[in-house]
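> quick one: sequence plus predicted model below, questions after.
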Amino acid sequence: MTRAKAQASALSSQIEANGGIPVEMPLISCKEVEDKSAIHNAITSIHTYDWLVFTSKNGIDFFLKDFEKLTGTTKIPCKIAVVGKKTEDILTDYGLQADLIPKLFVAESLLESLLSVLHTGERVLFPRGNLARTVIPESLRENNIYVNELDVYENMIEASSKNQLFQAILHQEIDVVTFTSSSTVDNFVKLLEGTNWRDHIGQIVFASIGPITSKTMIKHDLPVHVEPKEYTIQGMLNSVMENLKEDKKC
């Protein structure tokens, strides 16, 4: 599991429940931004926005923690859009409900859904990480919609995992590598630079959470053995198990 340590426990539990051995090897970590002036300005002017758009759990957590700290509440006066079911569940934990959730849990589907309900001149606040994709804000601006891209957290490479990662691959200690974002793929390749890791991955199953992550894997010449139809952690895990069952049959 290559996702951030704070997010790995749920997947670990699911893997154990299905008879697997979870190996947590975070390749990415998140931290709050140091200068919060832009965040505070956005929060104090939240009433001027028509929509609040979240595309990740971290976006919700970092923004709403600052929002609650500054206002004393998590009540949001504008409509809220989320990218998927898991993101919606996190929102519910804060006592909020999503007004819009796309059919497919990817940014492109969320963009399509937003364009069907947004009107020219409306204002959108988009809390995000510093490495977030820009497909949504760029396309909304092309349709004359104002978007404030607000960095509420920073993604950092987890350099401490470098040696553990290489040794695990070298000694064939892992059977499956799961990628839950393009950032984890980028960091995987970056951390292994200068080693002969590609000579030792022949038996490893590489799993992607969805098409955007798969595209990044292909860019780095990594095989995509698994990509679920439902772009969620559970969907990916189910697809991994199906893949392993097929291998055993062969």
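Right, received. Where do you want to start? Numbers count the residues shown, from 1 in each chain.

> alpha carbons only for contacts and neighbour counts from here, please
Will do.

> please compute how far the strand ranked longest in the chain lies from its chain's middle.
As assigned by DSSP state E, the longest strand anywhere in the chain is strand 146-157. Centre-to-centre, strand 146-157 and its host chain are 13 Å apart (CA atoms, centre = their mean, to the nearest Å).

> now swap in stretch 234-245 and tell me
19 Å.

> buried set for it?
Within stretch 234-245, the residues scored as buried using 16 or more other CA atoms under 10 Å are Gln234, Met236, Leu237, Asn238, Ser239, Val240.

> structure B:
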Amino acid sequence: MKSSVTENLNEPPPLRTKRVLVASSASKLATLTAGLEKLGARVIPFPTIEIREIADKTAVDAALDALDSYSWIIFTSTHGVSYFLLRMKQRGIPADLWRDRKVCAVGPSTAEALRDAGVLVNLVPQDFVAEGILRALADSHGGLEKLVGCRILLPRAKEARDILPRTLESAGARVDILPCYENVLPEVDEAMVRGIVREPPEIVVFTSSSTVTNFAKILGGNNLKSVFERSTVAALGPITAGTIESLGKRVAILPKENTTASLLQALASHYRGE
């Protein structure tokens, strides 16, 4: 039975000679690029997101000052973890303030970032999306209605889906949304854009809805259509896939789990004809 994306050394790499454009934040490019190259791909790194710390720290500082008042702190990305912990360190806030707080991480990468910082993670959902967090919280409490009156902190991006805070508030929880960082368009390499439009890659990989939205902004309508018509698209997670399909492009490759490892496995399986 095959056990990894590079299982059989006697087989040619499944992505051999294929040009794969990775639309991602810079922080995810290295891991994805390394994995794709092991599969034989010729990777075209294409940063579509620049992550920036929120300049105004007033809200973050207020949340840190009231940290002991929260029942749950829910992290939906590794970036949220990084910038929240960075501000704690800058403020000299001791780690023992986490002791009585329950912490939820959206997925294994986010949980690992917290554990690396010495934070106990109480909950990781089976499905690594906001809906999965809601199901996990409901299961752990015997229903979301049991969260009535609970104060919940949500460190996240400046712009993000509202289903998590909206649903928790509807259940009676008090949710404080805490923007710690923002996703902005990076500087565009116009020569690279022209090259992509002239000779689209065989595969385009998107790692989040923001990467899709920014890719569309960078290329523009006609250029985006031209690339989509000639490329196979892979998406990391169902939310990303939905954003792609809203632009009229079918997603051919969608991993079972919202992780880089699962994405690489899905790409390998697709091109092996499995």
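Noted; the coordinates are in hand. Nothing here was measured: the structure is a model prediction, and the numbers come from that model.

> picking that back up, and the next element down the chain from the longest strand of structure 1?
Of the helices and strands lying after strand 146-157 of structure 1 in sequence (DSSP states H and E), the nearest is helix 162-170.

> hmm, back to that, secondary structure and distance to Asp247 of structure 1 for the buried residues of stretch 234-245 of structure 1 - can I get that in JSON lines?
Shown next, in JSON lines, are the buried residues of stretch 234-245 of structure 1 (DSSP: H, G, I helix; E, B strand; the rest coil; distance: CA to CA, whole Å):
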{"residue": "Gln234", "secondary structure": "helix", "distance to Asp247 of structure 1": "20"}
{"residue": "Met236", "secondary structure": "helix", "distance to Asp247 of structure 1": "17"}
{"residue": "Leu237", "secondary structure": "helix", "distance to Asp247 of structure 1": "15"}
{"residue": "Asn238", "secondary structure": "helix", "distance to Asp247 of structure 1": "14"}
{"residue": "Ser239", "secondary structure": "helix", "distance to Asp247 of structure 1": "12"}
{"residue": "Val240", "secondary structure": "helix", "distance to Asp247 of structure 1": "11"}
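
> rebuild these as a markdown table, extending it with distance to Thr216 of structure 1.
As requested, these are exported to a markdown table (distance: CA to CA, whole Å):
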| residue | distance to Thr216 of structure 1 |
| --- | --- |
| Gln234 | 21 |
| Met236 | 16 |
| Leu237 | 19 |
| Asn238 | 22 |
| Ser239 | 19 |
| Val240 | 19 |
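
> where along structure 1 do the strands fall?
Counting by DSSP E, the strands of structure 1 are 28-32, 51-54, 79-82, 123-129, 146-157, 176-179, 205-208.

> could those strands go into TSV alongside distance to Leu165 of structure 1?
Supplementary listing: the strands of structure 1 in TSV, determined by distance: least, CA to CA, whole Å:
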stretch	distance to Leu165 of structure 1
strand 28-32	13
strand 51-54	31
strand 79-82	33
strand 123-129	25
strand 146-157	13
strand 176-179	11
strand 205-208	14
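
> now the ones you listed as TSV including mean neighbour count and distance to Leu115 of structure 1?
As requested, the strands of structure 1 are arranged in TSV below (neighbours: other CA atoms under 10 Å; distance: least, CA to CA, whole Å):
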stretch	mean neighbour count	distance to Leu115 of structure 1
strand 28-32	17	30
strand 51-54	24	12
strand 79-82	22	12
strand 123-129	23	12
strand 146-157	19	13
strand 176-179	20	29
strand 205-208	24	27
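
> for those, which one sits closest to Leu70 of structure 1?
Comparing these against Leu70 of structure 1 with CA to CA, the closest turns out to be strand 146-157 (14.2 Å).

> and the closest one, which stretch of structure 2?
Mapped onto structure 2 using TM-score structural alignment, strand 146-157 of structure 1 spans residues 174-185.

> now do the matching stretch: everything it contacts.
48-54, 59-60, 63, 79-80, 83-84, 148-159, 165, 168-169, 210, 214 (CA atoms under 8 Å, 6 or more residues apart in numbering).

> please apply the same query to stretch 129-137 of structure 1.
Stretch 129-137 of structure 1 is contacted from outside by 58-59, 107-108, 110-111, 126, 147, 149, 151-155, 183, using CA under 8 Å, 6+ apart.

> also stretch 75-84 of structure 1?
With CA under 8 Å, 6+ apart as the test, stretch 75-84 of structure 1 has contacts from 46-47, 49-56, 88, 96-102, 104-107, 110, 114.

> any quick PyMOL command for the buried ones out of those?
Selecting only the buried entries of the contacts of stretch 75-84 of structure 1 in PyMOL, with 16+ other CA under 10 Å as the criterion:
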select buried, resi 46+49+50+51+52+53+54+55+56+88+97+98+100+101+102+104+105+106+107+110+114
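
> okay, and which of the contacts of stretch 75-84 of structure 1 map to helices?
Glu88, Ala107, Leu110, Leu114 (DSSP state H).

> tell me who's in contact with the third one.
For Leu110 of structure 1, the residues meeting the contact criterion (CA under 8 Å, 6+ apart) are Val82, Val83, Ile101, Pro102, Leu104, Ile136.

> how about 10 Å then?
Leu110 of structure 1 is in contact with 53-55, 81-84, 100-104, 116, 136, counting by CA atoms under 10 Å, 6 or more residues apart in numbering.

> map it onto structure 2.
Under TM-score structural alignment, Leu110 of structure 1 pairs with Ile133 in structure 2.

> from Ser109 of structure 2, how far out is that match?
Per CA to CA, to the nearest Å, Ile133 of structure 2 is found 15 Å from Ser109 of structure 2.

> quick revisit: closest to Thr2 of structure 1 out of the strands of structure 1?
The closest of the strands of structure 1 to Thr2 of structure 1 is strand 176-179. By CA to CA, the value is 6.2 Å.

> how far apart are that closest one and its match in structure 2?
Strand 176-179 of structure 1, aligned to structure 2 and superposed, deviates on average by 1.1 Å (mean CA distance after the TM-score superposition for structure 1).

> tell me what that strand is packed against?
Contacts defined by 3 or more CA pairs under 10 Å, 6 or more residues apart in numbering; DSSP states H and E place strand 176-179 of structure 1 against helix 182-191, strand 205-208, helix 211-219, helix 233-249.

> residues in contact with it?
Contacts of strand 176-179 of structure 1 (CA under 10 Å, 6+ apart): 1-3, 22-23, 25, 27, 169, 184-185, 188, 201, 203-210, 213-214, 217, 225-226, 233, 236-237, 240, 244.

> again, but for stretch 100-109 of structure 1
So stretch 100-109 of structure 1 is contacted by 51, 53, 55, 79-88, 110-115, 117, 133-136, 139, 210-212, 229-232 (CA under 10 Å, 6+ apart).

> show the end-to-end separation of it, please.
Span of stretch 100-109 of structure 1 from end to end, CA to CA: 11 Å.
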